[in-house]
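Chemist: Following is a predicted model, sequence given first.
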Amino acid sequence: MECKDILSCFEEINAYCSGEPTGYVLIVNTENYTSFHDILIRLQTDATKDCVLVSEHCLENCLPNNIDDIIEIIKQDGQYVLAGLSQAVMLEGANALSALVKKLLELPIRGHAVVLLEHAQSYLRQAVAADLRENRKMVLVSADTSPLPRILLVKKASDCIGYKPKGSIKKLLSYLETLTDDTLARHPEISVVTSFGKTIFGNAVYSVNEYGGVYLSLVKAYPEIASGTMEAYGTEEQWRNLAASMERDRSFSSVLDAAFGKSDQLTNKLPYEYQMGDSYRLWLLWLGLKIFSVKDNRYLALAVSHSESSGELESHIYMDLLDVDLSNPDFSLYFAERKLLIDAMPENLICTDRYCSLVGKYEKNAVYYLADLTEKEEQEFLRCFSTYSYTEDEIRKAVAAFPSLSLYLKPFAFSEANLKLPEKDSALRAVFTDYFANYKLQKILNRVFPEHLSKVIEFSEEQPYTKLLPRSSFISKMPRKNTQLYFLDALGVEFLAFIQAKCEEYGMVAEIAVGRCEIPSITVNNKEFYQTFPNDIYKVDDLDELKHHSQVIDYQKCKEPVHLFRELEIIDSTLRHIQSGLVQNHYERAVIVSDHGASRLAVIYEHEDNSPIKLDEKAEHSGRCCPCEENPQIPYAAYENGFAVLANYERFKGGRKANVEVHGGATLEEVMVPVITLTKKPDSIEFCFVPPVIELKGKEVATLTLFSNIPLRHPRLFVNSIPHDGVFVEDKKHISFSLPELKRSKRDCFADVYDGDKKMVTDLPFSVQRNVGKDNINL
């Protein structure tokens, strides 16, 4: 019989139970869990009926294989309700459920027994179709058909993340007997702890699966994990550790916050975690970047998106720039962000070697993919410069990723402020400026330009360095009190632009004077400053040692000028040492002095001199000078202090080839030396005119003297938009300006002060006054 609702169902149940025993059970079936639950609850509250639940008659950790024994209970006199049969038998399969229905229909009993089934309607209808008389033995309750739950077999309760599993098959049956549609909607999958495997339930009506790992449990429990991950992202152990953390913190974002702070700042934590080297924390951080994505570093976002495990991320950080074309509008951003990331991370030599081995596919453009992150990249960068041709603009664009090299290549302007020359030779300042700009360019390109070589040959005969003041003329005038002298062996004037820039960065004022050393340019001839500062010299040998005795950098083995980076590091370290001394008031000023410079181009030129002079193979100074009793009259060589000294890029025959750089000769880079006085930059920079009034006398040109408490390199004055170059008076803090256009008195005049192209002060006041009253007319 079919019933449209539970009320009708109970009318049938009451009629069956109140009548005389029929000798058969009344089967009540519903396809709906809520209906089943409501019927069972109502029958359980009926004190006249003895309710038998299959789950209560099963052993704790066994399958329900005692069904026949349970059915025997309801065959006795009395009124019984039996529930849970169909749930238990459905674990066996459809055939078992069909057999159960047949057995119940044929079961003889003495009293009354109501058997509640669920999801057995199709089997009951088959029985009715075979024998219409069976219809009187059943009640089919109409209702929406509930879907069957899925059953997951787990070995231990800890495998279940975010919820508590059923502890045994017995507890599973009990749960199924009380299931409702609402409960099913919230938990469509039921986990049960059991030692049984999936094969035992191979024919089950339910969908039964074994536990597939902690990852699947995480996915089911936490939407964050489900939306942004794959199981392959972690090992079983990693997922299990995460599961334990999430049990405590309840969400993945909370786990990240507990481990690293705010989850939106994970990018900043990455370099530190690589430094610490904890593989689980690195994995957790990478997983966070995967799930929440990277919003503050587009290059890292690219590397994270390409990585399929935390172990791959570092490689992608190193390598993924190689997949970005130089024409990509985001290339510069990717490059800068990659550099910051790798610079903060521990050096990975394997990734670096691989990157440098593959970057060559871009040929000459490979230089734009390299940065000053490792010695390997520096060497590859310089190898490209040695291999391909570049315009000057291309070179300067490429070296932008190498800040120290970029500062080194900046031109240093020789001016009246730093290079004293006879007036008739003043044009040499511009010549020297161009010479060293070209010298530095050739040094990093590892080649000698023909036009530069011609200039060197020309200078080898003209010997323009003789026009310079000797270094001793500056040293002898240095104040000794509260002064620390730093002797940088082999420091040439090629580094002056770099030194100026670093001094400005470190808050120091640099007063530079350029002179010449004694010929030949060897240390033994150039130590007169020891007499002026006998006890206050801090000697730095690192530059000279690098040029002559490096065990790592040797031109015969490594042609690229990679030593240049180490030279700049040595100089920078010395400047920071000086800065520390000035800040701590160990002295008021520091003076950097050099004995001589050095030439890289004389090394890479690799030509021997054709003169008859031949050196012993153990001779020093790499063939740049040779002891001679008399002047050998070689046009391209000087003769000084008993030495024939080459002024071109050749070397005398015999002797050892230079390792890195060479000195002893008379090229400008070997002979010109700096004397640099360093002081702390004043807290405030002051400018004023002394006096602030120009007194016009007769036909004399108006002259104005500017005082600056810091030395200026290229002082200029703009008055009424007219530029005027200054001339230093006595020291580098007083500058005289000639203003021939000022011929009449004027009270309120103003000037703008520049150092080169940099404006230092605006509208500095002065006035003009003529002694003759009748001419006191404003301009």
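Modeler: In hand now; what should we look at?

Chemist: Please make it C-alpha for all contacts and neighbour counts, starting now.
Modeler: Noted.

Chemist: centroid residue for this protein?
Modeler: By CA atoms, centre = their mean, the chain has its centre lying nearest to Leu341, at 0.6 Å.

Chemist: I'd like to know how far that residue sits from Gln379.
Modeler: Distance of Leu341 to Gln379, given as CA to CA, to the nearest Å: 21 Å.

Chemist: Likewise for Ala658?
Modeler: In this view, Ala658 and Gln379 are 20 Å apart by CA to CA.

Chemist: A further structure is provided below for comparison with the first:
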Amino acid sequence: MNFATLDELKGHVVSDLELTVPICFINVESLNMWITVKSWLTDICQKSLRLSDFCAENDLTPNINRMINELRKTRVRTLLIPLSEYLRINNDKTNDILSRIINLGFNNEQIAIFIPLYRMKNVLSEFIKRDIRYEKNILFLETTEDDDYSLIILPSDLNNVDLTGYNITGIKRYYSYWEENPDKPIVLRVSDILFYKDIISADKVTVLITAFDVLKYHCNINAISESMGTNLHWSELLNRMNSDRTLGGVFARIFNIPGYNAKYLFEKWGGCTEFEKWAIWLWSKLESADGYLRMALDTQGCDTYRDNIRDNIIELICKIDFKHNQYDGFYRERKEYLKCLSIETLTQSFWDEINKKKPTQRLHYLTDYTSKERCEILRTIESEGLTEKIMCLLETADPVLRAYIEPYVFKSEKFTEYFGQYKRQKITNTVNTEFIDKVSEYASKGLWWELSSRNKLFDDAYGKGNGTLIFWIDALGVEYLSLIVYLLREHHHGVYYKIEIGYANIPTITELNNDFLQGRNPIKFRELDELKHKGEYPEYIVQEFTLIEKALRQAVEKLSEYEKVIITADHGASRLAVIAQAHAHKAKEGAAVKRHGRYCEDSSNNYEGEIAGCVDKDKYHVFAGYDRFSIQGNITGEIHGGATLEEVLVPVIELSKRPFDAAVTITVVTPEIRLRAGQKAVVKFQIDRDFDKLYAEVQSKRYDCARDIDCWYFEPDVDRKIDNYKAKILHEGRLLGSIQYKIQKGITSTLDI
């Protein structure tokens, strides 16, 4: 029966009491009206039965059998509440319980049991359809339907969850709440959540079993599945939620950043907890854009944190064709992530894939980030040779190695050519006979005597020593200058430098080459020399570059305490003197052979006139070529003591954060040069400072500059394949600036005839 108003309902109930209908269900769709009806029924009934009284403990469901027995025993008007809240979350029992109550069998006794129900209209209507006889027991008060009602049921151990609604813990308290003056929405926390997991209701009842369920409801996340994390992961994430309504919001707060930043997050990876690593992985799955990381995350088998994104970042590159139009971008992105993750060892799966590729193809996939990769690059060069293609690949794969190999332009072209060849042979671990002949030729001439001594150059640079620090790197030869210049320009912006080259005392041993330090207090960096004596190819070469970077960084850091830092060395060292199959000479009786035959001590005899390339210096007899004195044993790395250019030439490098001189302005006078047949190119430029001598460096070749009436000029070589050139202008090893010029070759118009 339907009633439009509460007064109509009341009138019917009062009259019906006289007709002795013993059971009366009254349904309303408005919570406020339910409270009103409950209050009115409380007034007219002599007895109230509360479901909460039938709960043995706070989190135990009511004993329905005991409740029905109590109803059966009643002989006065009785109110039963809140039955609808039991039926709502036990809807599979609805028909059974309604039938048992209606058929209690009071046999027309004048007893009335009133049961107000909330939002049960559809359930009750279906119940009447099954048995029309029950129509007289069920009353419908037509009211507006609540559209904001909801009930959320979740585990009580998730007590930190901040969900909107009135929060109640335990089913008994839940019924007690309804027995008083309830409000909506309601959040019910229970200990036995699995008891409610199969609830199917159309009446806005949501059961959240796990922390993931709560997150999905709380954050409306549809892009992820529960299998992407463990229950511990989801629970911890839920603990961190607070008022955040998005996963991005809570992740940003966890890592203290405004938004997703893959490089920043992977830089923190090594110091993260397991939960934080999982959070980085999940956030990346949700936020990372197109690119290498996205591919690594989407690779088959990377659906969970346990599948290890770290390994995928390492290995995926091997599955991408280096001819792919986006490969360079993928390669560079991966290299950045290797650095961020501080990966020191690559997986065996990566190396298995690398070993399947041809040697030169490997360089497309290797980087300079791990020592093993850099050694593999060197082994590839050893087996394949230092071709132009490999040099090109090194620009990306190992720019430090390429910078070392690149020629350093000395004032003398002989030195530029010599060290260019020396470094290539050192890297490929070979010595060719033509170079050995050149070493022998230079040894006979004592070519280093053309330069100033290291001691003189150092004294000139050191001056009075005010505010100057000496940074002495044991065994730092001039072979590293192109690398040092590269590192200064790439990583130490704002540091000015001047480079001079001088010769050390011979034999090139530390005991005879620390005289210039007397009375001065240097910082000594000995790791490079120690490595050279015991290193194995190719590992020691990789370590050499690492030590050069380390030493240079330490020297530059000292500029925060000193106005100037001078880097210099006692001597250099030679790899080729170790691996060259040179002639071994027997020292004379009484001579003491030192440094694996690089020199001997003999006060009674001379050798210079008898052995080509041997230099007599007091009691020392030193080889300036790759020959040596006979001696048992060998070494694995490098040697010094002799007088080859790589052993005897050392740099004097001045570092400062202030320009050594005032800045200069260089203006090119001949930006375009039209070159006719038989003519030399002449490049002219003006400079606003007075210098006694200048050099121009073009394509790794140095040219003396001459002075004209009002400008400087030099005559560079012309490459038929190149039109545009860049020239560096230098003074005493210091870069002053650069100019650009263009050369037009051949006849360009009829006017040129």
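Modeler: Happy to help now that I have it. Just so we're clear, the structure is a prediction, and the values are computed from it rather than from any experiment.

Chemist: Let's verify the residue nearest to the centre of structure 1: helix, strand, or coil?
Modeler: helix (DSSP: H, G, I helix; E, B strand; the rest coil).

Chemist: With adjacent residues omitted, what lies nearest to it?
Modeler: Using CA to CA, 6 or more residues apart in numbering and skipping the chain neighbours, the partner closest in space to Leu341 of structure 1 is Pro271 (6.9 Å).

Chemist: Run through the neighbouring helices and strands of the host helix or strand of Phe140 of structure 2.
Modeler: Applying DSSP states H and E as the criterion places Phe140 of structure 2 in strand 138-141. Secondary-structure packing of strand 138-141 of structure 2 (3 or more CA pairs under 8 Å, 6 or more residues apart in numbering; DSSP states H and E): strand 2-3, strand 23-28.

Chemist: once the two are aligned, what's the mean deviation for that strand against structure 1?
Modeler: Average distance, strand 138-141 of structure 2 versus aligned residues of structure 1 after superposition (mean CA distance after the TM-score superposition for structure 1): 6.9 Å.

Chemist: Tell me the buried residues in that strand?
Modeler: When neighbours are counted by 16 or more other CA atoms under 10 Å, the buried residues of strand 138-141 of structure 2 are found to be Ile138, Leu139, Phe140, Leu141.

Chemist: ok, Tyr368 of structure 1 to Thr352 of structure 1 distance?
Modeler: Using CA to CA, we find Tyr368 of structure 1 at a distance of 16 Å from Thr352 of structure 1.

Chemist: Could you check which of the two is surrounded by more residues?
Modeler: In terms of neighbours (other CA atoms under 10 Å), Tyr368 is the more surrounded of Tyr368 of structure 1 and Thr352; the figures are 21 against 18.

Chemist: nearest to Trp278 of structure 2, of the helices and strands packed on strand 138-141 of structure 2?
Modeler: When these are compared for distance to Trp278 of structure 2 using CA to CA, the nearest one is strand 23-28, at 48.8 Å.

Chemist: what does stretch 548-567 of structure 2 contact?
Modeler: 461-462, 467-473, 484, 487, 492, 495, 525, 528, 651-657 (CA atoms under 8 Å, 6 or more residues apart in numbering).

Chemist: Also stretch 274-284 of structure 2?
Modeler: Contacts with stretch 274-284 of structure 2, where a contact means CA under 8 Å, 6+ apart, come from 228-229, 233, 236, 247-248, 251, 260, 262, 265-266, 269, 297, 305, 309.

Chemist: what's the closest of these to Ile115 of structure 2?
Modeler: Among the contacts of stretch 274-284 of structure 2, Glu236 lies closest to Ile115 of structure 2 (CA to CA), at 43.6 Å.

Chemist: What helix or strand is Pro651 of structure 2 located in?
Modeler: strand 649-656.

Chemist: elements contacting that strand?
Modeler: helix 454-462, strand 496-503, strand 564-568.
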